[in-house]
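> just coords:
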């Protein structure tokens, strides 16, 4: 294919894709560059390597109650997007520590084996400020033994999903109001970020972008019209319905960018 034809094909695919996406995103926030800082994608190799044989890209959302809300936001943003479908696999009151409640390593492995999805969005950590109990021994939060087990469970989840060809977007825990949680959740984010870097998966930073102008927690957000609205619930951890749209937009922007790269490459062949 000539260079001119290749360029025309890319422009054509991009126009169709973004026309669909803009319908789904009406009234939501524009791209926030902070959410994608530190991430790069080589033009010769799109981040998403597994494409659907027919139909839209299938995204599965895994995680806790925040992931549950993130799913709702992503679903609403992509309700009319024919290039993308969002499925929920989140479970409230779960995490990587209490595998007796739900074992995410087994759950992720099962999802990977299903072969149904091309993309996984993961958000965990809210319920992980707890003690590991293994073989009659306790490993308390932030102890070396705890850190070793926690890192291993993150890596197991990532490697199983990657082995099945899924592109992984690991979403960091956003800033919270209770100060007693801020240092602890920021600490957990270092594990997610480190594992994402090691295994070359996307880490979506939502801490700084969702903080106020002073870098501190704020329950409010100004939309593109300048109107202030409440996006966080009273607990200072979860989001309102409007807030989950704002939260989901960070992930949605990156998903759309990466899918566009895949479609452009396919059109150029």
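Thanks, I have it. Quick caveat, the model's predicted, so the values are computed rather than measured.

> can we go C-alpha only for contacts and neighbour counts from here?
Will do.

> The residue lying closest to residue 13 once chain neighbours are set aside: what secondary structure?
In space, not counting the residues next to it along the chain, residue 13 is nearest to residue 264; the distance is 6.2 Å by Cα to Cα, 6 or more residues apart in numbering. Counting by DSSP: H, G, I helix; E, B strand; the rest coil, the backbone at residue 264 sits in helix.

> okay, pairing it with this:
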């Protein structure tokens, strides 16, 4: 019977032999995979030399860090800060003239925005003053709160405007109280009664003998409010045109191409800006200026040259200095009597040019010969149109007769 120690020893020897054989096989396989070096003439004469083993060198990557640029002592580097450009402040507007024409703006909160826009439009015109007397909560429905037909004549007599601008109606979308009772909004009786009040205000404005511009309502964010504004604009247009007033439509400035309300649109310079407030009813600064842009053209037509920004006040501060001569030099001035420009003696002659007709020639001109004789004179000999004429009395040549056989 074999002992367990002998069996274990044999297994260990067998394992070592297998490992040694595997190591030898792998080494020969690796050498076989390497490309065989071709023999040269020196190898055949002196034998093949074994290449010297060169151990690989550990190449360390360069450290990442900030590289400092060497600076020579003769050059000094100074870090400069880029100066910030500041826009020059706008010059103050010119003062208004004492003889400036006035524009009176009346109406509700939309008219208040229109007045601000017109003030910005005529800011550089010293000959135009914009007076805004709008009442933001007023309208034509609640005449118990503010009666515009009754208050307008006193405002016109107080301010004495050259142009009257009216914009009203944004607060009138409510019940209307009449002697017959309350009329609901959007009913036919309501529109009839409201049209009468609009016609009354237009008549009062026309009686002031001042050019009247009635500005229509713009679009609003609430769709029902926008639809009502379209209906009210038709009433305003028909009423003001009956009294020879002018209606200005601003609808296209606050809607897109499909007629929908817009919050952001182009300003008067074509740049995209925000025109309306967050509520979709009030106006921003560019929106007020665009609202006034539609009225500005008509107002300038009535105001004339007073809208020019080149008007100045003429007083002692800007008149040119008039220099006067001292009394000693003023006495030495030699006066000259007036001279007649048509006097022939100025040129040393005794008559004016054209006083005597030039002498007429005794020889008739070619024109006279053509008129009198009906033919031009013969051209001189040698000229290109000269043709020798044969006289009519020239001898005629006779043809000899031939004998007949």
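Structure's in. What do you need? Here the structure is a predicted model, which means the values were calculated and not measured.

> TM-score of the superposed pair?
Once superposed, the chains reach a TM-score of 0.72 (TM-score structural alignment, normalised by the length of structure 1), with 212 aligned residues with a Cα RMSD of 2.3 Å.

> Contact partners for residue 91 of structure 1?
By Cα atoms under 8 Å, 6 or more residues apart in numbering, residue 91 of structure 1 lies in contact with 62, 63, 64, 65, 68.

> Looking at the alignment, what corresponds to the last one in structure 2?
Pairing criterion TM-score structural alignment: the partner of residue 68 of structure 1 within structure 2 is identified as residue 112.

> Is its match in contact with residue 136, as I believe?
Yes - in this structure residue 112 of structure 2 lies within contact range of residue 136 using Cα atoms under 8 Å: 6.9 Å.

> Neighbour count for those two, which is higher?
Between residue 112 of structure 2 and residue 136, residue 112 has the larger neighbour count (other Cα atoms under 10 Å), namely 20 against 17.

> Spell out which residues sit in contact with residue 59 of structure 1, please.
Contacts for residue 59 of structure 1 (Cα under 8 Å, 6+ apart) come out as 84, 85, 86, 87, 117, 118, 119, 120, 121.

> Buried subset of these as a PyMOL selection?
Buried residues within the contacts of residue 59 of structure 1, by 16 or more other Cα atoms under 10 Å, are selected in PyMOL with:
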select buried, resi 84+85+86+87+117+118+119+120+121
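
> Output the contacts of residue 59 of structure 1 as CSV; include the columns distance to residue 221 of structure 1 and secondary structure.
Converted to CSV, these look like this (distance: Cα to Cα, whole Å; DSSP: H, G, I helix; E, B strand; the rest coil):
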residue, distance to residue 221 of structure 1, secondary structure
84, 27, strand
85, 27, strand
86, 25, strand
87, 27, strand
117, 33, coil
118, 32, coil
119, 29, strand
120, 27, strand
121, 24, strand
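
> I'd like to know which of the contacts of residue 59 of structure 1 is nearest to residue 232 of structure 1.
Among the contacts of residue 59 of structure 1, residue 121 lies closest to residue 232 of structure 1 (Cα to Cα), at 21.1 Å.

> Please pull up the equivalent of the closest one in structure 2.
Checking TM-score structural alignment: residue 121 of structure 1 goes with residue 165.

> ok, so what distance separates its match from residue 232 of structure 2?
17 Å (Cα to Cα, to the nearest Å).
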